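S.K.: missing the sequence, but the structure's below:
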């Protein structure tokens, strides 16, 4: 299927804006030239194609730039198509259509809607990206809505409570969607929406258009200027984990290795204050170590020899390669070659029964299991866990 890299900027991709807005050097190290497309990313790309076709069909939209194909024909071309992809695409299409109808009903007028539209940004000739869905209605003097479909399992939010900043990817899309149509449609309000069905995460953030224009003047354009300086500065942080150069950046290595110097005592001798100063840095240090190991292993597989190290295989497992022969042998010995059947998982049962029947018949027999405990900063949006000790019961 189509490669999304052809419709996205290499240096200034909106999806990677959290990196280059924070680290000027990243545009030199992270230009996308040698980046491989992961199966997860390709799944997302194909899911967006299917979703687009479903929305166009439901709303009878015409794509004048690309040749529209019937949904059934498109599905045959999607080499990663699966029931999960269909469920995600159906849910997202319904969400977009319902949002469109909601804006139409509350404004009393048919809104403008665009699906999978390429937006070019004026801060660099290479800057561009594809907006999943944009809607402009006349509500509240003009409301611009951006909806972004996420198919991954890492939670994505429209607003970061820690930085007190809205999602920069959606913000850039909203800004250039606004610029493309501001002469035709007045805009007063902006809504950013993330639709992430695989982890039941749908959230939104609303702001005035002035907030978006302040972001452009005070954050976006100054950040781009810093990336174009003769010796752009490196600024390590949480954003490094998404940078393709995260294992070879010397500044990131320098900052993370400083942690080992802070941990110059045995753990039980560190004071609470010392531990509290180290805690916020540990996750990034662990991620840096993992990224470095991944980089080292990849180079070794590609033929690089690391002094004092060698490649070995982990413990293998045996696998039956001819099931028919095994079944025949077992039956000849009057031995049952099959294992006992077990109840299908929740996702599979939902597919078989449909959401409505599953919720009415099966849901009463489900119980939410508590996840494992982890220590996070107070700014984390999740509710604090209540620990009940044995003596308190």
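M.R.: Received the coordinates, thanks. Keep in mind it's a predicted model, so treat the numbers as computed, not measured.
S.K.: okay, CA-based contacts and neighbour counts for the rest of this
M.R.: OK.
S.K.: count of neighbours near the closest residue to residue 22 other than its chain neighbours?
M.R.: Nearest residue to residue 22, sequence neighbours excluded (C-alpha to C-alpha, 6 or more residues apart in numbering): residue 235, at 6.6 Å. By the measure other C-alpha atoms under 10 Å, the count of residues near residue 235 is 17.
S.K.: doesn't residue 235 lie inside a helix?
M.R.: No: counting by DSSP: H, G, I helix; E, B strand; the rest coil, residue 235 is not found in a helix; it is coil.
S.K.: where's it relative to residue 262, distance?
M.R.: With the distance defined as C-alpha to C-alpha, to the nearest Å, residue 235 ends up 20 Å from residue 262.
S.K.: please enumerate the helices of the stretch 51-200 of the chain.
M.R.: Counting by DSSP state H, counting those that start in this stretch, the stretch 51-200 of the chain forms helices over residues 71-77, 83-107, 168-181, given from the N-terminal end onward.
S.K.: helix or strand: which one has residue 19?
M.R.: Secondary structure from DSSP states H and E places residue 19 in helix 17-20.
S.K.: equivalent analysis for residue 260, please.
M.R.: Residue-wise, residue 260 maps onto helix 250-262 under DSSP H and E.
S.K.: after that helix comes which helix or strand?
M.R.: Sequence-wise, the next helix or strand beyond helix 250-262 is helix 272-301, with elements assigned using DSSP H and E.
S.K.: next SSE downstream of that following helix?
M.R.: The element immediately downstream of helix 272-301 (helix or strand, assigned by DSSP H and E) is helix 323-332.
S.K.: which parts of that following helix are buried?
M.R.: Taking 16 or more other C-alpha atoms under 10 Å as the neighbour-count basis, helix 323-332 is seen to contain no buried residue.
S.K.: what's the answer for stretch 239-255, then?
M.R.: Counting neighbours by 16+ other C-alpha under 10 Å, the buried set in stretch 239-255 is 239, 240, 241, 243, 244, 245, 246, 247, 249, 252, 253.
S.K.: just give me the neighbour total for residue 170.
M.R.: The number of residues packed near residue 170 is 23, by other C-alpha under 10 Å.
S.K.: who does the helix holding residue 19 touch, helix- and strand-wise?
M.R.: With contacts defined as 3 or more C-alpha pairs under 8 Å, 6 or more residues apart in numbering; DSSP states H and E, helix 17-20 has these neighbours: helix 26-29, helix 168-181, helix 221-227.
S.K.: okay, one more to line up with it:
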């Protein structure tokens, strides 16, 4: 491991952002005008990837990783403020998935982890780092760990995975008789593994189809197009195309009939959901500008509501106990939730001690409205909206 994950360079047409620049080609160059900021969630994901890589290298005996070096690196990761015991559990799930593929072959397959992949034949100067590549028989496996838990990522038609597959095929295709591509996105915190299997011919045809779009993106040409792909765009807060899309809600006010149709309800909800996200992005941008000393007409940054913290918790409680306060008053005792216990016990012991004996039950969730693209099956006439959201019938 020469460079840490955070230190690695990134391409203009990165595979991880392909869903954006393929849908909105000029966004690739537009993002260059904004700093590449990171978040605690991203830093946590980076740490999880380093831990997963370390575990895989040890399990598969990759590189010159001896026990001393493994333990040293492991302690460094565990000392990181963002490390947690659950990170160990979740990265184990990813490692288990990879090992399951590796051990499914009678003859040991070729395996490499954190491999830099060049797909510049399809996207100018395009390169990225694949989490894990396995080549066994006639199948090329591309496996990606996603540690986030906010959005479930589909592996079907996923451009990031396909770009990695194109680069890997170009590098290894003359060495191995590859005829099939199998990609997998492993999201252990969402208990999700999304896979796709396509032929080499299908992959190559897709690669040729995106070439013109990638060329436009590299030159900063093409039409701006707002949509779900704006989520991780650096320009999303002040992008004019995005603002015009959401401000177009005003057009619904021109409708002649006194009642809007169900079709209009669906369209307004679709736009309003994205509008709420855009407003949040605008607020974050405006706050940053005000804190930097710039003016956003009609707005200013102020100090929010503060909170009180113990200077020294032990000293504070000792003072209370010495003053005659009953120690039992100072603590709140409550049982761990089922989810918290599962993390403490681990999935196997949790199932053995609680789930299998029937000591826990899964309650159905309340009905919730989601886009039609959501993978969960639709429900109808299960309960009324009144029962779901509360309130007295009149």
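M.R.: Received, thanks. Worth saying up front: this structure is predicted, and the values here are computed from it rather than measured.
S.K.: which among the helices and strands packed on helix 17-20 of the first structure is found nearest to residue 284 of the first structure?
M.R.: For those, distance to residue 284 of the first structure was read as C-alpha to C-alpha. The smallest value, 17.1 Å, belongs to helix 26-29.
S.K.: from the contact counts, what lies against the closest one?
M.R.: helix 17-20.
S.K.: starting at the chain centroid, how far to stretch 280-297 of the first structure?
M.R.: In terms of C-alpha atoms, centre = their mean, to the nearest Å, the centre of stretch 280-297 of the first structure is found 20 Å from the chain centre.
S.K.: what range in the second structure matches it?
M.R.: Following TM-score structural alignment, the aligned partner range for stretch 280-297 of the first structure in the second structure is 270-287.
S.K.: tell me which residues in the matching stretch are buried?
M.R.: For stretch 270-287 of the second structure, the neighbour count (16+ other C-alpha under 10 Å) marks 271, 274, 275, 278, 281, 282, 285, 286, 287 as buried.
S.K.: thinking the first one is in contact with residue 247, fair?
M.R.: Think residue 271 of the second structure. No: contact criterion C-alpha atoms under 8 Å: residue 271 of the second structure and residue 247 do not qualify, at 9.4 Å.
S.K.: ok so, going back, with distance to residue 274 of the first structure added, can I get the helices and strands packed on helix 17-20 of the first structure in TSV?
M.R.: Compiled in TSV, those are given as follows (distance: least, C-alpha to C-alpha, whole Å):
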stretch	distance to residue 274 of the first structure
helix 26-29	31
helix 168-181	33
helix 221-227	34
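S.K.: closest to residue 48 of the first structure out of those?
M.R.: When these are compared for distance to residue 48 of the first structure using C-alpha to C-alpha, the nearest one is helix 168-181, at 16.1 Å.
S.K.: quickly note the distance from the counterpart of residue 385 of the first structure in the second structure to residue 232 of the second structure.
M.R.: Using TM-score structural alignment as the criterion, the counterpart of residue 385 of the first structure in the second structure is residue 379. According to C-alpha to C-alpha, residue 379 of the second structure stands 31 Å off from residue 232 of the second structure.
S.K.: re the thing from before, how about the helices and strands packed on helix 17-20 of the first structure, which one is nearest residue 10 of the first structure?
M.R.: Shortest separation from residue 10 of the first structure across those is recorded for helix 26-29, at 8.5 Å, computed as C-alpha to C-alpha.
S.K.: quick one: average offset of the closest one versus the second structure, please.
M.R.: With mean C-alpha distance after the TM-score superposition for the first structure, helix 26-29 of the first structure departs from the second structure by a mean of 1.1 Å once superposed.
S.K.: who's in contact with that helix?
M.R.: When contacts are defined by C-alpha atoms under 8 Å, 6 or more residues apart in numbering, helix 26-29 of the first structure is touched by residues 11, 12, 19, 20, 227, 234, 243, 244, 245.
S.K.: correct me, but residue 49 of the second structure touches residue 145?
M.R.: Yes: using C-alpha under 8 Å as the test, residue 49 of the second structure is close enough to residue 145 to be in contact (7.3 Å).
S.K.: check the gap between the residue nearest the centre of the second structure and residue 188 of the second structure for me.
M.R.: By C-alpha atoms, centre = their mean, the mean C-alpha position of the second structure lies nearest to residue 148, the distance being 3.9 Å. From residue 148 of the second structure over to residue 188 of the second structure the distance is 9 Å, taken as C-alpha to C-alpha.
S.K.: one more: residue 172 of the second structure?
M.R.: When C-alpha to C-alpha is the yardstick, residue 172 of the second structure and residue 188 of the second structure sit 29 Å from each other.
S.K.: looking at those two, which is more packed in?
M.R.: Neighbours were counted for residue 172 of the second structure and for residue 188 using other C-alpha under 10 Å; residue 188 has more, 20 against 13.
S.K.: follow-up on the earlier one: ok, the buried residues of stretch 270-287 of the second structure vs residue 152 of the second structure, which is closest?
M.R.: The closest of these, once distances to residue 152 of the second structure are taken by C-alpha to C-alpha, is residue 274, at 17.1 Å.
S.K.: please identify the helix or strand for the equivalent of residue 197 of the second structure over in the first structure.
M.R.: Residue correspondence to the first structure (TM-score structural alignment): residue 197 of the second structure is matched to residue 206. In this structure, residue 206 of the first structure is located in strand 201-208 according to DSSP H and E.
S.K.: now that strand: buried residues?
M.R.: Applying a neighbour-count criterion of 16+ other C-alpha under 10 Å, the buried positions in strand 201-208 of the first structure are 202, 204, 206.
S.K.: how much space between the first one and residue 387 of the first structure?
M.R.: Applying C-alpha to C-alpha, the value for residue 202 of the first structure to residue 387 of the first structure is 28 Å.
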